[in-house]
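Student: Following is a predicted model, sequence given first.
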Amino acid sequence: MTEVVALALLLSASASMSVAHAETTQVLALAGSVDEVLTNIRNWVMGILAGLATVFLSIGGVRYVMGGGDPGEIEKAKTSFKAAGIGYALAALAPLVVTVLKGIVGA
């Protein structure tokens, strides 16, 4: 009896999923051109890199303050600061990378 109930639940769930999928075939966003896609990619990459760099900068600051003079913790903090600097540099170079990609694609 439980197998029949489980089968009925699965069939009803799959039927409702197919109905829901059929109703949501509307396209919500389209890019107008390759240039627009590359610009959106650049913005996302810059945002993600800057966000990660800020996280590493915060971690480095907390480690430096909470290290209490421990040379190992100070070195870990400096490593986090270096990673944050690299992240900010890559975020600053993202527009240059997109410009190169535009030249390759021909946009």
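Tutor: Thanks, I have the structure now.

Student: When you work out contacts or count neighbours from here on, use the C-alpha atoms and nothing else.
Tutor: Fine.

Student: In contact with Met46: list those residues for me.
Tutor: Met46 makes contact with Leu90, Ala91, Ala92, Ala94, according to C-alpha atoms under 8 Å, 6 or more residues apart in numbering.

Student: Pasting the second one now:
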Amino acid sequence: MLALCLVGAASANALDAGTVLALAKSVNEVLNNIRNWIMGVLAGLATVFLSVGGVRYLMAGGDPGEVEKAKTAFKSAGWGYGLAALAPLVVAILKGIVGTGS
């Protein structure tokens, strides 16, 4: 019960009107954060697909259907890594559209 009261008190303090949880100094910083987030998510998902493809390939035991599923997972991982590599280009285009410069 005491822990619940402490959590409630901490939540009330965190939601104080003067508390700023996140503050971006410029649009450029926001776009850079978006780029980093996109790259992280895509690279993480690609790594998962690469791992799943590797495990499927190892466990296929010569079954052509499972080998094909593993190859599909490898292709998906390649697309994910490729899109993660292109994320800075996408953000650069957005910066050009918004007009933030570099």
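Tutor: Good, I have the coordinates. Fair warning: this is a prediction, and the values are worked out from it, not measured in the lab.

Student: Among the contacts of Met46 of the first structure, which are located in strands?
Tutor: Among those, DSSP state E puts none in strands.

Student: Return the subset of these lying in helices.
Tutor: Leu90, Ala91, Ala92, Ala94 (DSSP state H).

Student: Show me what the second one lines up with in the second structure.
Tutor: Under the alignment (TM-score structural alignment), Ala91 of the first structure maps onto Ala84 of the second structure.

Student: any chance of the ones in helices among the contacts of Met46 of the first structure in JSON lines, plus distance to Leu57 of the first structure and neighbour count?
Tutor: Below are those laid out as JSON lines (distance: C-alpha to C-alpha, whole Å; neighbours: other C-alpha atoms under 10 Å):
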{"residue": "Leu90", "distance to Leu57 of the first structure": "15", "neighbour count": "18"}
{"residue": "Ala91", "distance to Leu57 of the first structure": "14", "neighbour count": "22"}
{"residue": "Ala92", "distance to Leu57 of the first structure": "16", "neighbour count": "14"}
{"residue": "Ala94", "distance to Leu57 of the first structure": "19", "neighbour count": "20"}
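
Student: between those, which is nearest Asn43 of the first structure?
Tutor: Using C-alpha to C-alpha, Ala94 comes nearest to Asn43 of the first structure of those, at 8.3 Å.

Student: What span of the first structure is the helix or strand harbouring Val48 of the second structure aligned with?
Tutor: Using DSSP states H and E, Val48 of the second structure falls within helix 27-59. Taken onto the first structure by TM-score structural alignment, helix 27-59 of the second structure occupies residues 34-66 there.

Student: pretty sure Thr100 of the second structure is in contact with Leu31, am I right?
Tutor: No. If you go by C-alpha atoms under 8 Å, Thr100 of the second structure and Leu31 don't touch, sitting 9.6 Å apart.

Student: Which one of those two is surrounded by more residues?
Tutor: Leu31 (20 against 14; other C-alpha atoms under 10 Å).

Student: Identify the residue nearest the geometric centre of the first structure.
Tutor: Ile48 (5.6 Å; C-alpha atoms, centre = their mean).

Student: which outside residues touch stretch 9-23 of the first structure?
Tutor: Counting by C-alpha under 8 Å, 6+ apart, no residue outside stretch 9-23 of the first structure touches it.

Student: Cool, thanks, signing off.
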